[in-house]
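Visitor: what follows is a predicted structure for the sequence shown.
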Amino acid sequence: MPESPLSASPYELLGVPVDADDAALRVAYRRALRESHPDTGGDAARFHAVQVAWTLVGTPEARARFDRGAGTSAPTRESWAPAAPRPRRDSRPQARSHGHPGGYDRERYLALIREWVGRGQELADPYDPALVRAAPRDIRHVLADALAEEATARSLATLGIAYTIWHDVATDAAGPGLPPKLDHLVLGPTGLFAVQSEDWGGEVRFRRNELIGEGLDGERPFRALAARAKAVTRPAKVKPTALLVVVPDEHAAEPLELGGSIRGAATALVRRSRLVSAIREGIPGSPSLGGTDVMEVRSRLQAVIRFA
């Protein structure tokens, strides 16, 4: 997956504004090295990140390349703009897929970024890396979620013809304060999975059957996911067998971490690279579905699902 819009920029890692002069940048780099060095009680990961930041902006030439979005590891417009359709090279049957993954959040991001720039102001490129980096975190989070949903959809498509996937399913009846859609609903012989694709910009983990992490800001992802799943499945008179929150690999300590259950559905935090195998194998503690049951559940869902 491309670098997340929530990832810290080299300037943020060094603790300087983007318009800092070269002398201030050099002082900040030396200070960050001292503070993060493992030999003086610092964090090895941050120490490495500071060194990488310096390679990106430590010289006028490298800094100019990064600011243009052309430096190594620097985001480019193509990293975040909608990808152009590409012809399939794999002839194997893919999962049946309905809806537009990430479409709702793409539209929401465009509305928010235009409003933030200012009504009446010309916005030449809403995915310009410098613009995205300067935007408030809540706007960058919307774009990060869209990218996460698109990446998950690409993975889910490889499940095979035994599975059906619905993306961006409307959940207007889920309740106040909840997003009006379910990211993905996956049906197959191993169960009915309600899936949320997320990028909070950092590591998350389970505590008491809910996720915690610095980027969550009081959110209760599994409770919210359960409510949205219920809004979709209850009219169809079916129940999800598992609730999955999918995050970038580096944001989960384990490939698959099990929680408890909510309303009879098993909960799990899953690295994106583990998602397809987790669904094919089934989540421990969640029931599988027989072939006849899958067809019946699919028919019921098709009759009630609407898209956001």
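Guide: Structure received. Numbering: from 1, shown residues only.
Visitor: only C-alpha atoms from now on, for both contacts and neighbour counts.
Guide: OK.
Visitor: ends of stretch 300-308, how far apart?
Guide: Stretch 300-308 has an end-to-end distance of 19 Å (CA to CA, to the nearest Å).
Visitor: what's the answer for stretch 84-92, then?
Guide: Start-to-end, stretch 84-92 (CA to CA) is 21 Å.
Visitor: one more: stretch 37-45?
Guide: 10 Å.
Visitor: contacts for that stretch, please.
Guide: Contact with stretch 37-45 is made by R34, E35, S36, F47, as judged by CA atoms under 8 Å, 6 or more residues apart in numbering.
Visitor: ok, now stretch 223-232?
Guide: By CA under 8 Å, 6+ apart, stretch 223-232 touches 169-175, 178, 180-182, 194-196, 210, 239-240, 243, 262-263, 304-305.
Visitor: select only the buried ones of those residues in ChimeraX?
Guide: In ChimeraX, this line selects whichever of the contacts of stretch 223-232 come out buried by 16 or more other CA atoms under 10 Å:
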select :169,170,171,172,174,180,181,182,194,195,196,210,239,240,243,262,305
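Visitor: out of the contacts of stretch 223-232, list just those in strands.
Guide: Among the contacts of stretch 223-232, the members found in strands (DSSP state E) are V169, A170, K181, L182, A194, V195, Q196, E210, L243, I262.
Visitor: tell me the one of those residues nearest L269?
Guide: L243 (8.8 Å; CA to CA).
Visitor: then this one, side by side with the first:
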Amino acid sequence: MFDSPLSASAYEVLGVEPTADEESLKRAYRLRLRQTHPDTGGDAAVFIQVQRAWELVGDASARAAYDRGHGFGASATPDFSPAPDSGVTWRAPRADSRDTRPRARSHGHPGGWRRERYLELIREWAGRGVDLPDPYDPALVRSAPHDVRRLLADALAEEATARVIADLGMGYTVWHDVAPPARGGGSDDKIDHIVLGPSGLYGVLSEDFGGPVRVRRGELIGDGVAGAPVADLVARLRLMARAAGVRFSGAVVVLPDDDVLQAIDEIGKVRGTPVAIVSRSALSAVLRRGITGVRSIGGNEVFDVRTRLQQTVRFA
């Protein structure tokens, strides 16, 4: 929370200016607690945000550290730059260089299209051309227009999902930044990840809306949600399934842990496709066991599906 390019600052969550004195901050905190408490009709997810905001700025030392981080976090200024080893052929960074476990087979570059577009727009907006010293400087990012920050937030979300999938092991194959057939490559109309493993074949959408998200009638709703992301994902999977001659086991939407109240929410079928809304920390469990009621697939079938996808997939 508060370290996404889209996140409201702790001060914004509490409804005060960053220059507010200690007493004003306390009054605002108590007021926001009353307004958002679930027992009085408030939103539980926002109530948790208010408590977290107070942890970050509620005492002098924490507030000073938070302010030094440009309002993004109490411990350190966030790093929005790409992983050092990201390139044309993406590899998930290893937390421990001694870790030699086989990783999932990975094709494409997670977040690649959105990072490229972000760099174009941030340079255009800043008016400094290609000589912009640091396009990922937190202060610069925070001051950029919402649409520009959204691109970076989603790129980071895709990269975080890719790291989770990579740790599933060699029994899994993933394609990142896939352009659906009959839709132009190089656009935002894409499938973030296609994951194939023993639990089935899944299309995955990585999102960061910058705040709490809920489900209503099979679709995501929230202050930062535009359009119909679940329906759009299912429509793209149907195009890919038709072109490749495969059948998707389900669709998975991955969101930051702080933006969902339930780690795994299987919301039923959308246009015949089972859909699950999951927190990032629960993604591995869902992809290992699959969505409830979806059958596992065996070795020969996995090989056949992988071959069909390899022949069909084109990258955005």
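Guide: Structure's in. What do you need? Bear in mind the structure is a predicted one, so any value in this text is a computation, not a measurement.
Visitor: now compute the TM-score of the two chains, please.
Guide: Overlay of the two chains. TM-score (TM-score structural alignment, normalised by the length of structure 1): 0.85; 299 aligned residues with a CA RMSD of 3.1 Å.
Visitor: if you look at the contacts of stretch 37-45 of structure 1, which of them are in helices?
Guide: Taking DSSP state H as the definition of helices, the contacts of stretch 37-45 of structure 1 contribute R34, E35, S36, F47.
Visitor: identify the residues contacting the last one.
Guide: F47 of structure 1 is in contact with A32, L33, S36, H37, P38, counting by CA under 8 Å, 6+ apart.
Visitor: one more time with 6 Å
Guide: Residues in contact with F47 of structure 1, defined by CA atoms under 6 Å, 6 or more residues apart in numbering, are S36, H37.
Visitor: same thing with the second one?
Guide: The contact partners of E35 of structure 1, taken as CA under 6 Å, 6+ apart, are G42.
Visitor: so how far is G290 of structure 2 from R103 of structure 2?
Guide: 19 Å.
Visitor: so the two - more neighbours on which side?
Guide: G290 (22 against 18; other CA atoms under 10 Å).
Visitor: nearest residue to the more buried one in space, please, no chain neighbours.
Guide: The shortest distance from G290 of structure 2 to any non-neighbouring residue, by CA to CA, 6 or more residues apart in numbering, is to S199 (5.0 Å).
Visitor: quick one: contacts for the aligned partner of the one you found in structure 1?
Guide: Following TM-score structural alignment, the counterpart assigned to S199 of structure 2 within structure 1 is T190. By CA under 6 Å, 6+ apart, T190 of structure 1 lies in contact with G282, S288, L289.
Visitor: ditto for T158 of structure 1
Guide: Contacts of T158 of structure 1 (CA under 6 Å, 6+ apart): Q94.
Visitor: can you find the partner of it in structure 2?
Guide: Using TM-score structural alignment, T158 of structure 1 pairs with D167 in structure 2.
Visitor: make sure A268 of structure 1 is indeed in a strand.
Guide: Yes. Per DSSP: H, G, I helix; E, B strand; the rest coil, A268 of structure 1 lies within a strand segment.
Visitor: for the residue lying closest to it once chain neighbours are set aside, helix, strand, or coil?
Guide: Spatial nearest neighbour of A268 of structure 1, chain neighbours left out: L258 (4.4 Å); criterion: CA to CA, 6+ apart. Under three-state DSSP, L258 of structure 1 falls in the strand class.
Visitor: L258 of structure 1 is in contact with A266, isn't it?
Guide: No. Counting by CA atoms under 6 Å, L258 of structure 1 does not reach A266; the two are 7.8 Å apart.
Visitor: looking at these two, which one has more neighbours?
Guide: The residue with more neighbours, out of L258 of structure 1 and A266, is A266; 21 against 17, by other CA under 10 Å.
Visitor: map the more buried one across to structure 2 for me.
Guide: Under TM-score structural alignment, A266 of structure 1 pairs with P274 in structure 2.
Visitor: make sure that match is actually in contact with S249.
Guide: No. Using CA under 6 Å, P274 of structure 2 is not in contact with S249; the gap is 7.1 Å.
Visitor: rewinding a little: could you dump the ones in helices among the contacts of stretch 37-45 of structure 1 to CSV with distance to T164 of structure 1?
Guide: CSV is the format used below for these (distance: CA to CA, whole Å):
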residue, distance to T164 of structure 1
R34, 53
E35, 50
S36, 47
F47, 45
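Visitor: and the residues you listed, which is closest to P126 of structure 1?
Guide: F47 (32.6 Å).
Visitor: any figure for the gap between A144 of structure 2 and V16 of structure 2?
Guide: Applying CA to CA to A144 of structure 2 and V16 of structure 2 gives a distance of 21 Å.
Visitor: hmm, I typed the wrong one, I wanted V46 of structure 2.
Guide: For V46 of structure 2 relative to V16 of structure 2 (CA to CA), the value is 16 Å.
Visitor: more neighbours: which of these two?
Guide: V46 (21 against 16).
Visitor: quick check: which element contains that one?
Guide: helix 44-57 (DSSP states H and E).
Visitor: after that helix comes which helix or strand?
Guide: By DSSP H and E, the next helix or strand past helix 44-57 of structure 2 is helix 60-68.
Visitor: average offset of whichever helix or strand comes after that following helix relative to structure 1?
Guide: Reading on from helix 60-68 of structure 2 to the C-terminus, the next helix or strand found by DSSP H and E is strand 105-107. With mean CA distance after the TM-score superposition for structure 1, strand 105-107 of structure 2 departs from structure 1 by a mean of 0.8 Å once superposed.
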